[in-house]
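[1] Fold the stuff below for me.
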Amino acid sequence: MDKKMDEIKEEIKIFQAKKYEDLEKFRIKFLGKKKGILTILFKKLKTIPIYKRKLYGTIINDLKKKVQEKIQMNHTKNFIKKENTLNFDPTVPGKSIDIGSIHPISILKNRIINIFRKIGFSYVEGPEIENDWHNFTALNFPIDHPSRDMQDTFFLHRNPDILLRTHTSSVQIRYMKKHCPPFRILSIGKVYRNETISSRSHFMFHQAECFSIDRKVSFSDLKKTIQYLIKSLFGEVKIRFRPSYFPFTEPSAEVDIYFKNKNNRGWLEIMGCGMIDPKVLKNVNIDSEIYSGFAFGVGIERIAILIYQINDIRLFFDNDIRFLRQFKSDF
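    Presented below is the predicted three-dimensional model:
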């Protein structure tokens, strides 16, 4: 019995695992529940004379402890180290994590901000919940004037004075009230109109409002600024200005571009523009005898539809990850 114990002790001592399978075989050989060497020895203790049981029990427990230590030592030092050495190359690039992409409207918004910053425009924002004066009256919309019907409005709390802004021109009024010319300002934000949702319209969309006030600002300055924006977004395309009407600009125009792709072909209206009406300047205490200015507003979704060749505006608001992950940006 003593000789057998010495042989087991020596075998445990010299054991070294080269792979995981060796370690598992070693564990089963000595500690297996049915045929493990030490398991069998524990069962045979009852056949040994009582005066020897304590001694042999201590020896077997000690062997069991050595087996467990050997398994742990090989696993943490030898086996893991070898596995890493043989199967892991630290120079191989790791797998990239999918962190998503920027929303196409945000991509275009950042693009437009960058375009105008290059020519000296500052970016500002304003509240989406407005009052009647900033959204309509200060912009030369008389109380009973039919021009108010051009934009179906969401009023809040049944209060005809509190509403969701129908255009970002309200930011123009707020800025001009607090600052003295000259200035060049760009504002982009959500606007709301009570319209039926379809592939071409939505009750909410994003609008970019651009305005500039200084001495001797002319319609020619307006045209050059719009041409710069369109060329920056679309490249070389045909542009035309058509006379139009807006309460807050005089003269006013609508701008079309000739566009051709798989979804659109022909002249497409993309924005409204004009010289800021002297009455609007008077409402914000700017002397129209000294200063003049221009303004124009463009729908971001309308531009995005053309640039990304998308035929349904609702895709921008559905949050479908399959749609959104197609867009990448440097911003």
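[2] When you work out contacts or count neighbours from here on, use the C-alpha atoms and nothing else.
    Fine.
[3] where along the stretch 151-300 of the chain do the helices fall?
    For the stretch 151-300 of the chain, helices defined by DSSP state H, counting those that start in this stretch occupy the ranges 169-178, 219-234, 278-283, 300-308.
[4] Mind listing what's buried along the shortest one?
    Buried residues in helix 278-283, counted by 16 or more other C-alpha atoms under 10 Å: 278-281, 283.
[5] Any chance of CSV for those, columns distance to residue 160?
    Supplementary listing: the buried residues of helix 278-283 in CSV, determined by distance: C-alpha to C-alpha, whole Å:
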residue, distance to residue 160
278, 26
279, 23
280, 22
281, 25
283, 21
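[6] in the stretch 1-150 of the chain, which spans are helices?
    2-14, 20-31, 37-44, 50-73, 80-87, 104-117, 132-135.
[7] Residue 96 is nearest to which of these?
    Among these, helix 80-87 comes nearest to residue 96, with 20.1 Å by C-alpha to C-alpha.
[8] Report all helices and strands that the closest one contacts.
    Helices and strands in packing contact with helix 80-87 are not found; criterion 3 or more C-alpha pairs under 8 Å, 6 or more residues apart in numbering; DSSP states H and E.
[9] what is the orientation angle of it with helix 20-31?
    Orientation check (axes from the mean of the first three to the mean of the last three C-alpha atoms, to 10 degrees): helix 80-87 against helix 20-31 gives 150 degrees.
[10] re the thing from before, arrange the helices of the stretch 1-150 of the chain in JSON lines, one row each, with mean neighbour count and distance to residue 274 as further columns.
    As requested, the helices of the stretch 1-150 of the chain are exported to JSON lines (neighbours: other C-alpha atoms under 10 Å; distance: least, C-alpha to C-alpha, whole Å):
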{"stretch": "helix 2-14", "mean neighbour count": "13", "distance to residue 274": "92"}
{"stretch": "helix 20-31", "mean neighbour count": "16", "distance to residue 274": "78"}
{"stretch": "helix 37-44", "mean neighbour count": "15", "distance to residue 274": "95"}
{"stretch": "helix 50-73", "mean neighbour count": "15", "distance to residue 274": "81"}
{"stretch": "helix 80-87", "mean neighbour count": "12", "distance to residue 274": "69"}
{"stretch": "helix 104-117", "mean neighbour count": "17", "distance to residue 274": "18"}
{"stretch": "helix 132-135", "mean neighbour count": "19", "distance to residue 274": "18"}
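[11] To check against the first, give me the structure of this:
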Amino acid sequence: MREKLESMKSQVTEEIAKAVHLDDLEKIRIKYMGKKGLLTEVLKGMGKLPPEERPVMGQIANQLRDYIEEILTKAREDISKREKEARLQREKIDVTMPGKIRTIGKRHPLTSTLDQIKDIFLGMGFDIVDSPEDGPEVELDYYNFEALNIPKNHPSRDIQDSFYINEDIVLRSQTSPVQIRTMEKHKPPIRVIVPGRVYRSDEVDATHSPIFHQIEGLVVDKHVTMGDLKGVLGVFAREFFGPNTKTKFRPSYFPFTEPSAEVDVTCFVCGGKGCRVCGNTGWIEILGAGMVHPKVLAMAGVDPEVYSGFAFGMGLDRIAMLKYGIDDMRLLFENDMRFIEQF
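    Next comes the predicted model:
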């Protein structure tokens, strides 16, 4: 047994010397001193020795146990020290290096423009209608076209102009369907603006995108006239573009309004004198408008003999581009912080 204990001492010393991690030392401890460990088994077999040998072998076994515990403790300290030094080396911080600057987001020019427009119309007593329930982007053909006095054979129903999901469902090509849904749900007087995303089958270039944003306005009440429309849009133009801004109405055609007009404002760059921005005309087109067509009122359940109304619509992207001097519409959709940080 003496030889066995001496061999065990050499073996455990060698194994501990090769240990790299604390887990390795724990495995060695269990191997020799656990409930079924090699040294534990030796101690359990002491009763089988002759009585005269037991004291000597017991002393040697106890000395071996103390030795193993001692070198395990020292090995744990050494490995812990090495691991701590390695961790400190990995995690050290060079306080002389410049710190990392946390990038702070900026308000997108489209958001800023929309918020300003909302504030102007809220100040004139308009409500904002922009929930998915009031105006889904995947819209029925009826609301997107038919209820807006756009018959089956109208050019805007062409597959090249609109995104059709099937014969009866399209991605809305304008926010005007919300006007119909609003008139169906609420009785006049109605005074709302409708901001939202719309879709048309356009090629992507500096001034076109298959996805863009519109803002519709709708007023329905008794005795509403074209003069009311001009007054509202005049206030909007002066609040948004500047107090000296003038408006000009040019005759136009939209199937859902009659009469219809294109609305221009004096160029906010040159003040109407003529420059590159306005094509030397002194005027910039900003939106389309008109009196709500009697057929549209009737389709929405509003009696055109009792009520009248006006509507207008503008492209939010175009308004933002004019306001901030942006010459490429694609920049509004790229989310490039180098672009957004300029505003």
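[12] TM value for the aligned chains?
    After superposition, the two chains reach a TM-score (TM-score structural alignment, normalised by the length of structure 1) of 0.67; 238 aligned residues with a C-alpha RMSD of 2.6 Å.
[13] that older thread, make CSV out of the helices of the stretch 1-150 of structure 1 and add distance to residue 202 of structure 1.
    Compiled in CSV, the helices of the stretch 1-150 of structure 1 are given as follows (distance: least, C-alpha to C-alpha, whole Å):
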stretch, distance to residue 202 of structure 1
helix 2-14, 77
helix 20-31, 62
helix 37-44, 76
helix 50-73, 66
helix 80-87, 56
helix 104-117, 14
helix 132-135, 20
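[14] What's residue 197 of structure 2 aligned with over in structure 1?
    Under the alignment defined by TM-score structural alignment, residue 197 of structure 2 corresponds to residue 190 in structure 1.
[15] Without its sequence neighbours, what residue ends up closest to its match?
    In space, and not counting its chain neighbours, residue 190 of structure 1 is closest to residue 206: 4.4 Å by C-alpha to C-alpha, 6 or more residues apart in numbering.
[16] ok, the counterpart of the one you found in structure 2 - contacts?
    Counting by TM-score structural alignment, residue 206 of structure 1 lines up with residue 213 in structure 2. By C-alpha atoms under 8 Å, 6 or more residues apart in numbering, the contact list for residue 213 of structure 2 reads 195-198, 315-317.
[17] Point out the ones among these that are inside strands.
    195-198, 315 (DSSP state E).
[18] circling back to that earlier point, between the helices of the stretch 1-150 of structure 1, which one is closest to residue 259 of structure 1.
    Proximity to residue 259 of structure 1 (C-alpha to C-alpha) singles out helix 104-117 among the helices of the stretch 1-150 of structure 1, at 18.1 Å.
[19] Find me the equivalent region of that closest one in structure 2.
    By TM-score structural alignment, helix 104-117 of structure 1 lines up with residues 109-122 in structure 2.
[20] Mean deviation, the matching stretch versus structure 1?
    The superposed stretch 109-122 of structure 2 is, by mean C-alpha distance after the TM-score superposition for structure 1, a mean 0.8 Å from where its aligned residues fall in structure 1.
[21] can you list the residues that contact that stretch?
    Contact with stretch 109-122 of structure 2 is made by 127-128, 193, 236, 239-240, 316-317, 319-320, 324, 332, 340, 343, as judged by C-alpha under 8 Å, 6+ apart.
[22] Could you export those as TSV, including neighbour count and distance to residue 15 of structure 2?
    Putting those into TSV (neighbours: other C-alpha atoms under 10 Å; distance: C-alpha to C-alpha, whole Å) gives the following:
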residue	neighbour count	distance to residue 15 of structure 2
127	17	81
128	15	78
193	26	81
236	19	86
239	17	85
240	16	82
316	24	76
317	23	74
319	21	78
320	19	75
324	12	75
332	18	67
340	16	63
343	10	68
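[23] for the stretch 151-300 of structure 2, what spans make up the strands?
    Secondary structure of the stretch 151-300 of structure 2, counting by DSSP state E, counting those that start in this stretch: strands at 164-166, 169-171, 190-199, 211-221, 247-254, 257-266, 283-292.
[24] got JSON lines for those strands, with distance to residue 56 of structure 2 too?
    Shown next, in JSON lines, are the strands of the stretch 151-300 of structure 2 (distance: least, C-alpha to C-alpha, whole Å):
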{"stretch": "strand 164-166", "distance to residue 56 of structure 2": "95"}
{"stretch": "strand 169-171", "distance to residue 56 of structure 2": "95"}
{"stretch": "strand 190-199", "distance to residue 56 of structure 2": "94"}
{"stretch": "strand 211-221", "distance to residue 56 of structure 2": "93"}
{"stretch": "strand 247-254", "distance to residue 56 of structure 2": "113"}
{"stretch": "strand 257-266", "distance to residue 56 of structure 2": "112"}
{"stretch": "strand 283-292", "distance to residue 56 of structure 2": "107"}
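[25] and residue 182 of structure 2, how many neighbours does it have?
    Neighbour count of residue 182 of structure 2, defined by other C-alpha atoms under 10 Å: 20.
[26] And residue 173 of structure 1, what's its match in structure 2?
    Checking TM-score structural alignment: residue 173 of structure 1 goes with residue 180.
[27] what about the closest residue to its match other than its chain neighbours, distance to residue 8 of structure 2?
    Once flanking residues are discounted, residue 180 of structure 2 sits nearest to residue 300: 5.5 Å by C-alpha to C-alpha, 6+ apart. Distance, residue 300 of structure 2 to residue 8 of structure 2, by C-alpha to C-alpha, to the nearest Å: 97 Å.
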